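> Next one to model:
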Amino acid sequence: MLNYIHADLHRILRRVPRIVILLLVIVIANIATINTVTSGQENSIGFMSHIPSLISVTGAFFGVVEIMSVFADDFRAKTMQVAIGLGISRRHVVLAKAIEYAVLILLDTAVLGVTVIADSAVAGIGLNGDDIYQIVIRVFLAVINALIPALFTMIPIFYLQGTGLAAILFLVFYIDPLAQIFSFFLSTNEFVIRMRLGEIVYSSLINAVNTSLTLHTHFPLVQLLGLAVYVVAGYLLTVLAFNKRELEF
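The predicted structure follows:
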């Protein structure tokens, strides 16, 4: 499986269209950050207030680009069928794709994080150690924030053996539709409030983890376990869908 992951990452990282798109997203994000900060003559507090929305928006672009990249050549070249024919189980194929995706998102967001820190120097804003720590936390949580919707997007990808609706489905899952329903339609519902359902959607868990870690209040073990449940559920459902699909060799 490790050889499969290595070969996939080697292929993906060398794809010129992917590199161009990601560089364009990062350049635009950095220009927007510098322009917003300098025009508003903001200090480090103002600068840091832009980081959550910046990482969230760019995360959506990174997520779409990488999920298409991970599956770009597989269905056309039937590389998954070849891997299965060589003895790699279907569950390991799904796991490999999830690992590849997480690694790519981490690389993308880490590059963004480094350039954002450089932006602060360009704008003449000094960030302290705690500010950089908060950016690092945001980078790692961005991986989870993209991985969970990606796993649920992989369910139809593996079942249908195609990426036709992948980008749209990823964006739908990325905005956490359950959280949107609770927020806009059921925010005053007594059952939802009593059962605290709004707190168990994955976006709320991510926000709770970020708050706990950045404010140094406590270690958010329960919330992290909740996020792990989402990851495992997405993985298992994808494996189930893939196992039910007949492949053409």
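> contacts and neighbour counts: CA atoms only from here.
Fine.
> Mind jotting down where the helices sit in the chain?
Secondary structure of the chain (DSSP state H): helices at 2-13, 16-40, 44-49, 51-71, 74-77, 79-85, 90-122, 129-160, 166-174, 177-184, 190-195, 202-215, 221-243.
> Quick one: closest of those to F249.
Among the helices of the chain, the nearest to F249 by C-alpha to C-alpha is helix 79-85 (6.1 Å).
> Name the surrounding residues that touch that closest one.
Contacts to helix 79-85, defined as C-alpha atoms under 8 Å, 6 or more residues apart in numbering, come from residues Y4, D73, D74, R90, V93, L247, E248, F249.
> among the residues you listed, which two are most distant?
Across those (C-alpha to C-alpha), the longest gap, 19.7 Å, separates Y4 and E248.
> With neighbour numbers in mind, choose between those two.
Y4 (18 against 6; other C-alpha atoms under 10 Å).
> May I ask you to confirm that that one is in contact with A96?
Yes - using C-alpha atoms under 8 Å, Y4 makes contact with A96 at a distance of 7.5 Å.
> Report the buried residues of stretch 227-238.
L227, Y230, V231, G234, Y235, L236, T238 (16 or more other C-alpha atoms under 10 Å).
> And the contacts of it?
Stretch 227-238 is touched from outside by 94-95, 144, 147-148, 151-152, 154-156, 158, 202, 205-206, with contacts defined as C-alpha under 8 Å, 6+ apart.
> Would you format those as CSV with distance to S69 and neighbour count included?
What follows is the contacts of stretch 227-238, written out as CSV (distance: C-alpha to C-alpha, whole Å; neighbours: other C-alpha atoms under 10 Å):
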residue, distance to S69, neighbour count
V94, 15, 21
L95, 16, 19
I144, 18, 21
L147, 14, 25
I148, 17, 27
L151, 14, 28
F152, 17, 22
M154, 13, 29
I155, 16, 22
P156, 16, 19
F158, 15, 21
Y202, 24, 26
L205, 28, 20
I206, 25, 23
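> between the residues you listed, which is nearest V111?
Distance to V111, by C-alpha to C-alpha, is smallest for I144 among the contacts of stretch 227-238, at 16.5 Å.
> residues in contact with that closest one?
So I144 contacts A102, L227 (C-alpha under 8 Å, 6+ apart).
> hang on, the earlier thing: quick one: the buried residues of stretch 227-238 as JSON lines, columns for distance to T109 too.
What follows is the buried residues of stretch 227-238, written out as JSON lines (distance: C-alpha to C-alpha, whole Å):
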{"residue": "L227", "distance to T109": "19"}
{"residue": "Y230", "distance to T109": "21"}
{"residue": "V231", "distance to T109": "19"}
{"residue": "G234", "distance to T109": "22"}
{"residue": "Y235", "distance to T109": "22"}
{"residue": "L236", "distance to T109": "26"}
{"residue": "T238", "distance to T109": "25"}
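> One more, please, to line up against the first structure:
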Amino acid sequence: MKNLIFADVKRILRKPSYWIVLAICLLISFFWTLGAKRNGTVSGLTFATNQGTAINTMNLFIGIAIYVSVYADEFSSNSMQCLIGRGISRKRLLIAKFINCVIITFISYGIYALFITLTGLIMGADMNMSESSFLYSTILTNAFLILGYATISMIILFWSKNVAYATLVDAFLLFAGDTLLSGLNMIPVIKFWHIDRHVFSHALACAKVDLLLTGGTAIFTLLWHVAKICIISIILAYLLFRKKELDF
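Predicted coordinates:
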């Protein structure tokens, strides 16, 4: 499985489309900072707030790019059938794909974090500890959000074998997941019992607040929410995928 993971990550990192999308996201982030520049400088608060907002746009673009590169390409090129035909079990394939998604997601957001750090230094954004904590915890939370939504969408892909449908689900979750949850939160029972706090995106947001207020121990709560949704999604995807016949 190690060779499979290494080869797949290498394949993704060689894709021009992946780097083009990432470059577009970095440009969006850069121009967002330029728009907030006043009198030749950017305050630390403005820089952290603007980048925290700009990352929402990045999530949509890079999230879809990661999902398509890691999961959908195998079905589009019919290489999934070849891998299974060569004796790789479906369980190992699913786990390898998930690990690939983790690696590519954190490579992407690691590059983004490095880029905005350098941008902040160039622009003279002197962030204090609280502003830096807010910015980097936002990046970490959004990386986990992308990972979780991609894993949820994996269920649809391995169940339906329809790349377009599964990609649409991932895009919908990235674009309108919070909006849908806000609508559900208007239901009295959900609002009264605060059920929304246990739904993935809001659970991550609450964990991020705990991380900022209480320190490093809250990172385990953040990891728990991500692990929970990923484990459930992988199990469901495997149970559905193992019953599917693939055409060769």
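> After superposition, what is the TM-score?
Once superposed, the chains reach a TM-score of 0.87 (TM-score structural alignment, normalised by the length of structure 2), with 247 aligned residues with a C-alpha RMSD of 2.5 Å.
> List the residues that contact P156 of structure 1.
By C-alpha under 8 Å, 6+ apart, P156 of structure 1 lies in contact with T238, A241.
> residue at max distance from the center of structure 1?
Ranked by distance from the centre of structure 1 (C-alpha atoms, centre = their mean), the top residue is E190, with 32.2 Å.
> how close does it sit to Q180 of structure 1?
According to C-alpha to C-alpha, to the nearest Å, E190 of structure 1 stands 17 Å off from Q180 of structure 1.
> any idea how far Q41 of structure 1 is from the residue nearest to the spatial centre of structure 1?
Among the residues of structure 1, the one closest to the centroid is A146, at 1.6 Å (C-alpha atoms, centre = their mean). Here A146 of structure 1 is placed at a distance of 32 Å from Q41 of structure 1 (C-alpha to C-alpha).
> Please apply the same query to V93 of structure 1.
50 Å.
> who's more crowded, those two?
V93 (20 against 13).
> And the more buried one, what's its match in structure 2?
Counting by TM-score structural alignment, V93 of structure 1 corresponds to L93 in structure 2.
> ok, that match to S77 of structure 2 distance?
L93 of structure 2 is 16 Å from S77 of structure 2, by C-alpha to C-alpha.
> Could you do D8 of structure 2 as well?
Taking C-alpha to C-alpha as the measure, D8 of structure 2 falls 13 Å from S77 of structure 2.
> Looking at the two, which is more packed in?
Comparing D8 of structure 2 with S77 by neighbour count (other C-alpha under 10 Å), the higher total belongs to D8, at 18 against 10.
> thought the more buried one was touching I99?
No - at 10.2 Å, D8 of structure 2 does not count as touching I99 under the criterion of C-alpha under 8 Å.
> contacting residues for D176 of structure 1?
P149, V201, Y202, S203.
> if you set the cut-off to 10 Å instead, what comes out?
The contact partners of D176 of structure 1, by C-alpha atoms under 10 Å, 6 or more residues apart in numbering, come to N145, I148, P149, F170, V201, Y202, S203, S204.
> corresponding residue for S212 of structure 1 in structure 2?
Aligning on TM-score structural alignment places S212 of structure 1 opposite D210 in structure 2.
> count of neighbours near its match?
Residues near D210 of structure 2, counting by other C-alpha under 10 Å: 17.
> measure it to T217 of structure 2 for me?
The gap separating D210 of structure 2 from T217 of structure 2 is 9 Å, by C-alpha to C-alpha.
> Same question for F75 of structure 2.
Taking C-alpha to C-alpha as the measure, F75 of structure 2 falls 40 Å from T217 of structure 2.
> now swap in C206 of structure 2 and tell me
14 Å.
> more neighbours, the two?
Shown here are C206 of structure 2 and T217; by other C-alpha under 10 Å, C206 has more neighbours (15 against 10).
> List the residues that contact the nearest residue to that one once chain neighbours are set aside.
Take C206 of structure 2 and drop its neighbours on the chain: the residue closest to it by C-alpha to C-alpha, 6 or more residues apart in numbering is R197, 7.1 Å away. Contact analysis of R197 of structure 2 by C-alpha under 10 Å, 6+ apart lists N185, I190, K191, A203, L204, A205, C206, A207.
> Present these as JSON lines; the columns should include distance to T105 of structure 2.
Output for those, formatted as JSON lines (distance: C-alpha to C-alpha, whole Å):
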{"residue": "N185", "distance to T105 of structure 2": "29"}
{"residue": "I190", "distance to T105 of structure 2": "32"}
{"residue": "K191", "distance to T105 of structure 2": "33"}
{"residue": "A203", "distance to T105 of structure 2": "20"}
{"residue": "L204", "distance to T105 of structure 2": "16"}
{"residue": "A205", "distance to T105 of structure 2": "19"}
{"residue": "C206", "distance to T105 of structure 2": "21"}
{"residue": "A207", "distance to T105 of structure 2": "20"}
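> for these, which one is nearest W32 of structure 2?
A205 (22.9 Å).
> what's the neighbour count on the closest one?
Neighbours of A205 of structure 2 using other C-alpha under 10 Å come to 17.
> ok, L60 of structure 2 to M80 of structure 2 distance?
For L60 of structure 2 relative to M80 of structure 2 (C-alpha to C-alpha), the value is 26 Å.
> same deal with F192 of structure 2?
Using C-alpha to C-alpha, we find F192 of structure 2 at a distance of 46 Å from M80 of structure 2.
> ok, now S17 of structure 2?
From S17 of structure 2 to M80 of structure 2 the distance is 21 Å (C-alpha to C-alpha).
> out of those two, which sits in the more crowded spot?
M80 (19 against 13).
> aligned partner of that one in structure 1?
In structure 1, M80 of structure 2 lands on M80 (TM-score structural alignment).
> how near is that match to I67 of structure 1?
Distance of M80 of structure 1 to I67 of structure 1, given as C-alpha to C-alpha: 15 Å.
> pretty sure R18 of structure 1 contacts I12?
Yes - using C-alpha atoms under 10 Å, R18 of structure 1 is in contact with I12, at 7.9 Å.
> Need the residues touching each of those two.
Common neighbours of R18 of structure 1 and I12, using C-alpha under 10 Å, 6+ apart, are E66, S69.
> So between the two, which is more surrounded?
Using other C-alpha under 10 Å as the criterion, R18 of structure 1 and I12 rank with I12 on top: 20 against 17.
> what's the spacing between that one and V232 of structure 1?
From I12 of structure 1 to V232 of structure 1 the distance is 25 Å (C-alpha to C-alpha).
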